[in-house]
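Trainee: Attaching a predicted model along with its sequence, questions to come.
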Amino acid sequence: MFDAVSADAGPWRLSPRCTLSILTFRAGKTMIAVQLLHGHSLRTRCHRMPRYILLIRLNDAWPSQLSAREQPGAPICSSSERPSADLRTGLRRNTHGLPSRIGAPRYLVALDIDGTLVSSGVDVPPATIEAVERVRGSGHHVVLATGRTLTSAMAVAKSLGLTDEWIVASNGAVTARLENTALDGYSLHERRTFHARSVALLASARLREVRIGAEDFGRGWLVNKWFAHGLLNGHQRMVERLEELWASPTTRVVVNGPSAVSLIEPLRRLGVSATPEGARWINVTPHGTSKASALELVRARLAVPSDYTVAIGDGLNDAEMLAWAAHGVAMGQADEQVKAVATSVTGTIDEQGAAAALRSLTAGHLPQPAAVAGRSSRPLPGAAT
């Protein structure tokens, strides 16, 4: 029924059980072949067995993102249903030409936003966007892990072109997955809350000129005083009475003021997680909540081995995340306390250090240390060499 066909491009892995190749029939028709792995062997079928192969006729042009091989290979499928030697070896290629093997583990790559992907706002530099696309094109999971609200994090996800990835927001208190079909553009998987009363009363009693903000999920912030532009991501609504800050459970409270860091231990004794960001700022979340705790839940959900986790960040609120990851990468401008728990250090935000680290990952190596003498890059486990 079908004459022999040659593989003009591919195969690319679409999923752990699916590869794609561009085929040309002797009749001159160009088609896409989507081949599924069945058990431990790769099977190809003609259209009489659509369970295993789907053939779609193309128009006269190739897809713009795919290019033909310089020398078309041997028959990939024929009426005898014999897969090519190239497929039998289990090799795959993705749209970026990065080789690896079918069944190779996929990494979970956790990315902080502020100070890692962007200096401010939501516009990610083109080089970093390209590096993230290469990581995703290699089949790895990209997870944004940020102190921003979910709404603000989603704006950055859009800038990166993420459509179905996970997001850890509010320093781990909120975990969601992007979904284009969902009403709000995401499905909420976890929202951890606490009552802000004791935190707000302690901060207002101990500090003068203190600013307190309680996250109002999906809407912005309730604040006792206005925060300067850019300090909080999202709309601010100033309350008339302090008790309005704890009218409903919240995912996060921020405390801003002179010597705010002096409240770290008193706050922790209240049974909450308190993380400083400089001397004037504290993030308060439910007890035991951090980017690391939320990422561990995502890792388990995705069934990614612990050894296949990478995290890149710069802030004190990233320290637990970098320690959690098998390969923690600190940005070049990070505090020495953050660098101390990282596996390696990349360039600064101005040097687009995150992009360099991600390029090292897709090349099959740990990010090259930029500020730690005596260290050298090492191959990533399971990467092609």
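Mentor: Here it is on my side, so go on.
Trainee: switch to C-alpha atoms for all contacts and neighbour counts from now on
Mentor: Fine.
Trainee: who's in contact with stretch 262-273?
Mentor: When contacts are defined by CA atoms under 8 Å, 6 or more residues apart in numbering, stretch 262-273 is touched by residues 198-199, 202-203, 274-276, 282, 284-290.
Trainee: let's see it at 7 Å
Mentor: 199, 274, 284-289 (CA atoms under 7 Å, 6 or more residues apart in numbering).
Trainee: Among those residues, which one sits closest to residue 175?
Mentor: residue 289 (11.3 Å; CA to CA).
Trainee: Surely that closest one forms part of a strand?
Mentor: No. Residue 289 is assigned coil when assessed by DSSP: H, G, I helix; E, B strand; the rest coil, not a strand.
Trainee: returning to that earlier point: which ChimeraX command selects the buried ones in the contacts of stretch 262-273?
Mentor: ChimeraX command restricting the contacts of stretch 262-273 to the buried ones, with burial defined by 16 or more other CA atoms under 10 Å:
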select :199,274,284,285,286,287,289
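Trainee: Put together CSV for the contacts of stretch 262-273, with distance to residue 216 on each row.
Mentor: What follows is those, written out as CSV (distance: CA to CA, whole Å):
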residue, distance to residue 216
199, 16
274, 19
284, 14
285, 13
286, 15
287, 19
288, 20
289, 18
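Trainee: this is the comparison structure:
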Amino acid sequence: MSALPPAPPEGLAPGGRFHAWRPSPGGTAAVFLDVDGTTLDTEPYASGAVVEAAQRASRAGVAVGFATGRLPRGLDVVRGQLASAAHGRAAGGPGPVDVVHNGAAVVRDGRVLQRWPLPRGAAHDLVRWCVREGVYAELYSGPRMFVTDRRPEAQVGWAEVSGEPDGDATELLVGASARLEVDKATLDVFEVHRTAEVTAALVGLGLHVEDSTAPFLPGVPVLNATAPGVTKGSALRWWARSSGTPLERVVAVGDGQNDLSMLTAVGTGVAMGQAAAPVREAAHLVSGPVDADGAATVLTLLADGRL
């Protein structure tokens, strides 16, 4: 019979899979943080508590990375906050790894280490369907973003995350741009009653679909569409294999349905306090909510060697 798990570290509560959790004997090597709803609340900047705790964890030898649905440039602000002496790297060494595009790419210092794009035919059919049906979508190709329309309500996301679009999505259907690979599509379903219809259309195109949320778009369903089998969890598994890092020594922190795959892939999955019940049930541990700096609690425990 296996030993019972220890008590949760101070500041954390048991999650649904707490019974299966054991601290890694080798200590934590890396932590991957979701961004929206985990690292960030409604502001585009991380709180001082999160920044300080992340820097402390890095100085303690824990690599601090992000796992997000955002495109790479959507991390510029928070990465800039965390960039300081000794953050996430040895002197002169490489920076930390980030999972972007909801698992469709793994990047380091702006360089793509691996990517898993959408099938080109499915990406083109998605553009045609969204334009025909009047559904807003953002399609990401590496650092570039193409949009199906420029409605005002979508522009808050441009201001908060991505910056201005690089072009219209229909450009992906013609000329040289038709050869671009699309890493991920994000559909903000402003017509909420159409969520099931939009989800069915994405599934019908053979894409993997996961729900997400954006604090700056309250009440708006956000659907991430990636290639089949591509998730944050699959990207973390690839990184672990390629880097030789045991997943048992990895912590993941998130709050949304699109975080389930990484919370269940790693040795320690931590749900944010405001996460829905299925996310808390999938996690080993539960921290405080984002508006109480729950991510800082996790990072502080890592910095002190208590998680």
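Mentor: Nice, thanks for sending it over. Worth saying up front: this structure is predicted, and the values here are computed from it rather than measured.
Trainee: Which one of the contacts of stretch 262-273 of structure 1 is nearest to residue 229 of structure 1?
Mentor: residue 284 (20.4 Å).
Trainee: which ones are touching the residue nearest to residue 204 of structure 1 when sequence neighbours are not counted?
Mentor: Spatial nearest neighbour of residue 204 of structure 1, excluding adjacent residues (CA to CA, 6 or more residues apart in numbering): residue 210 at 6.4 Å. Neighbour list for residue 210 of structure 1: 204, 255-257 [criterion: CA under 7 Å, 6+ apart].
Trainee: let's see 10 Å
Mentor: For residue 210 of structure 1, the contacting residues are 200, 203-204, 224-225, 255-260, 280, by CA atoms under 10 Å, 6 or more residues apart in numbering.
Trainee: just residue 224 of structure 2 next, same as before
Mentor: Applying CA under 10 Å, 6+ apart, the residues near residue 224 of structure 2 are 69, 101-102, 137-138, 184-188, 199, 202, 207-213, 231, 258.
Trainee: Among the residues you listed, which ones are in strands?
Mentor: 138, 184-188, 208-212 (DSSP state E).
Trainee: Select from the residues you listed the one having the most neighbours.
Mentor: Compared across those, residue 184 has the highest neighbour count, 31 neighbours, by other CA atoms under 10 Å.
Trainee: Tell me which residue of structure 1 matches up with that one.
Mentor: Alignment note (TM-score structural alignment): residue 184 of structure 2 maps to residue 252 of structure 1.
Trainee: Excluding chain neighbours, give the residue nearest to that match in space.
Mentor: Closest to residue 252 of structure 1 by CA to CA, 6+ apart is residue 285, at 4.8 Å.
Trainee: secondary structure class for the one you found?
Mentor: Following three-state DSSP, we place residue 285 of structure 1 in the strand state.
Trainee: Quick one: the helices in the stretch 101-250 of structure 2, in order.
Mentor: Taking DSSP state H, counting those that start in this stretch as the criterion, the stretch 101-250 of structure 2 contains helices spanning 120-133, 155-157, 195-204, 232-243.
Trainee: in the longest one, what counts as buried?
Mentor: When burial is assessed from 16+ other CA under 10 Å, helix 120-133 of structure 2 yields the following buried residues: 120, 122-124, 126-128, 130-131.
Trainee: What distance do you get for the residue most central in space within structure 1 to residue 295 of structure 1?
Mentor: Nearest to the geometric centre of structure 1 sits residue 143, at 1.9 Å (CA atoms, centre = their mean). Distance, residue 143 of structure 1 to residue 295 of structure 1, using CA to CA, to the nearest Å: 8 Å.
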